[in-house]
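Visitor: What shape does this take:
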Amino acid sequence: MSRIIVCDTTTLIVLEKQRRLALLCELFNEVIIPENVFHEFQAGLVDDQSLADAGCLSVVKVASSSRLNSLLILLDAGEAEAIELAASEQLPLIIDEKKGRSIAQRLGLVITGLAGLLVLAAKENILKSAQAQDILDNAVQHGYRLSPGLYKQITDQLK
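Guide: As a prediction, this is how the structure comes out:
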């Protein structure tokens, strides 16, 4: 089964800062990122090599549409393009920001975030549970926002 997903910026940045960007390629055959997400991500790159190591990333230009224009009123360009791309291609979406997640869900998109990816990686034995927990804890320590209830739920799933 070919697994393809669209990704917003936050998860890319968090994984790249921890030198774990290649994890996406272990979970998915292709990770599609809109141009604006790529530009946001590229601006914060720690190491250009990590981008080369993540050979599953594809950058695409998102066509203008009335839905995209409406999304741009509510969200930043990267989030808006990621949601538009996932909706137009009927693909699942990796998105972490609360407002963007809410809008994506209202559009009927299948969504996940960094925490969900870490649980998936542990369940598929790509990461040990302790490794997934370490990535999550490091992200939280460096400003990744996760409600205490969701943090506990994810931690319980990683045990």
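
Visitor: drop to CA atoms for contacts and neighbour counts, all remaining ones
Guide: Will do.

Visitor: got the residue ranges for the strands in this structure?
Guide: Along the chain, counting by DSSP state E, strands occupy 4-7, 30-34, 57-60, 93-94, 111-112.

Visitor: With respect to burial, which of the ones you listed scores highest?
Guide: Comparing those by mean neighbour count (mean count of other Cα atoms under 10 Å), strand 93-94 ranks first with a mean of 26.

Visitor: and that strand, what does it pack onto?
Guide: strand 4-7, helix 77-89, strand 111-112 (3 or more Cα pairs under 8 Å, 6 or more residues apart in numbering; DSSP states H and E).

Visitor: another one to check against the first:
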Amino acid sequence: MKPNDRQLIIADTGPLIALAVSGQLKLLQQLFEQTLIPEAVLNELCISSSRPGAVALASALDAGWLRAVASEPPAKRLLRTLDQGEAEAITLAGHQNLPLLIDEARGRIAARKEGIKFFGTGALLIQAKRQKLIPEVKPVLDQMKASGYRISPPLRQEILDRAGEAFE
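Guide: A predicted model of the protein is given here:
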């Protein structure tokens, strides 16, 4: 799924951290009306820590466009293969009938099985470039990688191809 302009979304932990550490968390605010997270994701973000990106995430929560909300307990089948944050994010997306921003492969497989529409950070960056919010995707991916965010070389190349930056 491609992110649509100014809708509500649910987000998992990984993409939020990746965007925060690369200085691109603001893209969520520019592309969506509000980003909702379940409480388990809020806990995983470690907002009160000195981790990279924590200040940006805390600021987004204070501003209100990133908002933690209560979620129903996730189904046990989700918790067999996913961490609490991913399971709660999928559950919340299902109950709210909202798209889910998630990157982790197991989480995407589970979301698909649950009938949840989802997209990844790569799709979000491509949409941001199309809307001229960022000039290029590659520098953002480079910053994410430098901050420790893992992305497979084939997926990186696919994202760059789709962004029209297939020069690697």
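
Visitor: show me the contacts for the alignment partner in structure 2 of Pro34 of structure 1.
Guide: Aligning on TM-score structural alignment places Pro34 of structure 1 opposite Pro38 in structure 2. Residues in contact with Pro38 of structure 2 (Cα atoms under 8 Å, 6 or more residues apart in numbering) are Ala68, Val69, Ala70, Ser71, Gly85, Glu88, Ala89, Leu92.

Visitor: any chance of those residues in TSV, with distance to Ile116 of structure 2 too?
Guide: TSV is the format used below for the contacts of Pro38 of structure 2 (distance: Cα to Cα, whole Å):
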residue	distance to Ile116 of structure 2
Ala68	19
Val69	18
Ala70	18
Ser71	15
Gly85	16
Glu88	13
Ala89	10
Leu92	10
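
Visitor: Which single one of the residues you listed is nearest to Ile17 of structure 2?
Guide: Nearest to Ile17 of structure 2 out of the contacts of Pro38 of structure 2 is Gly85 (Cα to Cα; 13.1 Å).

Visitor: Can you give the contact residues for stretch 7-22 of structure 1?
Guide: Under Cα under 8 Å, 6+ apart, the answer for stretch 7-22 of structure 1 is 23, 31-33, 37-38, 40-41, 44-47, 50-51, 53-55, 78-79, 82, 93-97, 113-114, 135, 139, 144.

Visitor: Structure 2: helices as residue ranges?
Guide: Secondary structure of structure 2 by DSSP state H: the helices cover 13-21, 26-31, 39-45, 54-63, 76-79, 84-96, 105-113, 121-130, 138-146, 153-162.
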